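Chemist: pasting the sequence and the predicted model now:
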Amino acid sequence: MSTAPVEPGAGPGEYSVADPERALKYAVQHTKGDRAEIIEGVIDFMPPTWDHEAAAEVIRDQIKPRAKEPGCVTGLGNLDLPKSSNWYVPDIAVVPRELAKGGGALLPDQTLLIVEVTSESDAETDPVVKRKRYAEYGAPLYLLVDRVEETVTLFSGPGRLGYTRAEGPHPFGAALRLPEPFGIVLDTSEL
């Protein structure tokens, strides 16, 4: 069992955190039950609703067969954003199989695609905060399924100030092409 980071020299019964980022990320990794992530320093417990999961499944079912071909896996594993108070659990991430075997969190730039599906509770988080952070940390493709606005947008060309390209927003029902290594056209009519 690992222990939480404690500042050297803390006396018996004293708990002093030497590195707040590390302590916060330790705490979120050791919560039981619901998926938990840290968004700009706030721990967010996010039990998905069935309508949210149904939308994610529409995308996952189309991506999964194509992701297997270049040796990738799809899932909702942890993504660490070092030197920030952020620890994300995207609705879908596509990562190389060899990286998925390590057991720890990955970095956004180690993904091939990240998909976030908005809910009423995170209607501003996914399209604004996470979009900026995923770009800043080098996630090559970010697909935003905005259930509030009923649109899909594919962001690419990550950089420190955000994504440089956006394909969309397109209304639900429109076809959206994912570039290689996927090379598929997503059907969004069931979202």
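Modeler: Structure's in. What do you need?
Chemist: please count neighbours and contacts with C-alpha atoms only from this point.
Modeler: Noted.
Chemist: endpoints of stretch 68-78, how far apart?
Modeler: Its first and final residues considered, stretch 68-78 spans 20 Å by Cα to Cα, to the nearest Å.
Chemist: mind listing what's buried in it?
Modeler: Neighbour-count burial for stretch 68-78, counted by 16 or more other Cα atoms under 10 Å, picks out Cys72, Val73, Thr74, Gly75, Gly77, Asn78.
Chemist: and here's the other structure:
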Amino acid sequence: MTVMAERELQSAQMSVEEFERIAESAARETDDTVRFEFINGRIGVKKVPDGDHNSIVLWLMQQCMQARPDLDLYQGQGLKVERYRAGRVRPDAVLVPRRHFAGHGEWADPNGAFLVLEATSHDSDTDRRNRQEKPVAYGAAGIPFYLLVDRDDCTVTLFSDPDPGLGYRNAHKEAFGAKLLIPQPLGIALDTEELKQYVD
């Protein structure tokens, strides 16, 4: 996809059904080298994660499995964030009860999800997408926690207390290396020291 075509797609207003057709078609043509999201009425192009990005997801998976073996961490599962302009997002990871997404299609209802993870990428719209739009979208969808691993400023931010109109009421930020407690209903203490290895 050319830069010009990407810009046209991002500025175009379309229905969710049109977006899903475009995303499905593009996924076949690009051989999964990019992923598509539909946030705030426009298409976003999300690069396929690099090794450090994937290592962040594995870091969270290992800590969650040790603390809560009754949960699964899904990568690449699309979510419908209907309350936020009928959006479609593809978080880096989604923490849910075991086998929660079995039988779901490409875009699942976020009901039952405990936490979504996003790690910033080195692309031009990571600020708008991960720091501005996604907290609103995930909070409006009622997902209890949004964990943002920000590789630009070496911090983790836990957004909590979702609100349908605001996104999240609370945001707690810590530098890489700190301990971060995800409160109940998860009750997981994350050791973020390892994240220092995944900064370029």
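Modeler: Arrived safely. The structure displayed is predicted, hence computed values, not measured ones.
Chemist: now the TM-score, please.
Modeler: TM-score for the superposed chains, counting by TM-score structural alignment, normalised by the length of the first structure: 0.80, backed by 170 aligned residues with a Cα RMSD of 2.0 Å.
Chemist: wait, what's in contact with Val136 of the second structure?
Modeler: By Cα atoms under 8 Å, 6 or more residues apart in numbering, the residues touching Val136 of the second structure are Tyr84, Gly165, Leu166, Gly167, Tyr168.
Chemist: could you say which helix or strand holds it?
Modeler: In the assignment (DSSP states H and E), Val136 of the second structure maps to helix 134-140.
Chemist: and that helix, which residues are buried?
Modeler: Under the neighbour-count criterion of 16+ other Cα under 10 Å, helix 134-140 of the second structure has Lys134, Pro135, Val136, Ala137, Tyr138, Gly139, Ala140 buried.
Chemist: now do the helices in the first structure.
Modeler: 20-29, 50-68, 97-100, 131-136 (DSSP state H).
Chemist: which of the contacts of Val136 of the second structure fall in strands?
Modeler: Taking DSSP state E as the definition of strands, these contribute Gly167, Tyr168.
Chemist: need the contacts of Val136 of the second structure in TSV with distance to Arg98 of the second structure and neighbour count, can you?
Modeler: Shown next, in TSV, are these (distance: Cα to Cα, whole Å; neighbours: other Cα atoms under 10 Å):
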residue	distance to Arg98 of the second structure	neighbour count
Tyr84	27	22
Gly165	30	14
Leu166	29	12
Gly167	26	24
Tyr168	25	24
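Chemist: could you tell me which residues make contact with the equivalent of Val28 of the first structure over in the second structure?
Modeler: Under the alignment (TM-score structural alignment), Val28 of the first structure pairs with Ala23 of the second structure. Counting by Cα under 8 Å, 6+ apart, Ala23 of the second structure touches Arg35, Phe36.
Chemist: try it again with 10 Å
Modeler: Taking Cα atoms under 10 Å, 6 or more residues apart in numbering, we find Ala23 of the second structure in contact with Glu17, Glu29, Val34, Arg35, Phe36, Glu37, Phe38, Ile43, Val45.
Chemist: and for Val42 of the first structure?
Modeler: With contact taken as Cα under 10 Å, 6+ apart, Val42 of the first structure is in contact with Leu24, Ser85, Asn86, Trp87.
Chemist: how many neighbouring residues does Ala93 of the first structure have?
Modeler: Applying other Cα atoms under 10 Å, we find 24 other residues in the vicinity of Ala93 of the first structure.
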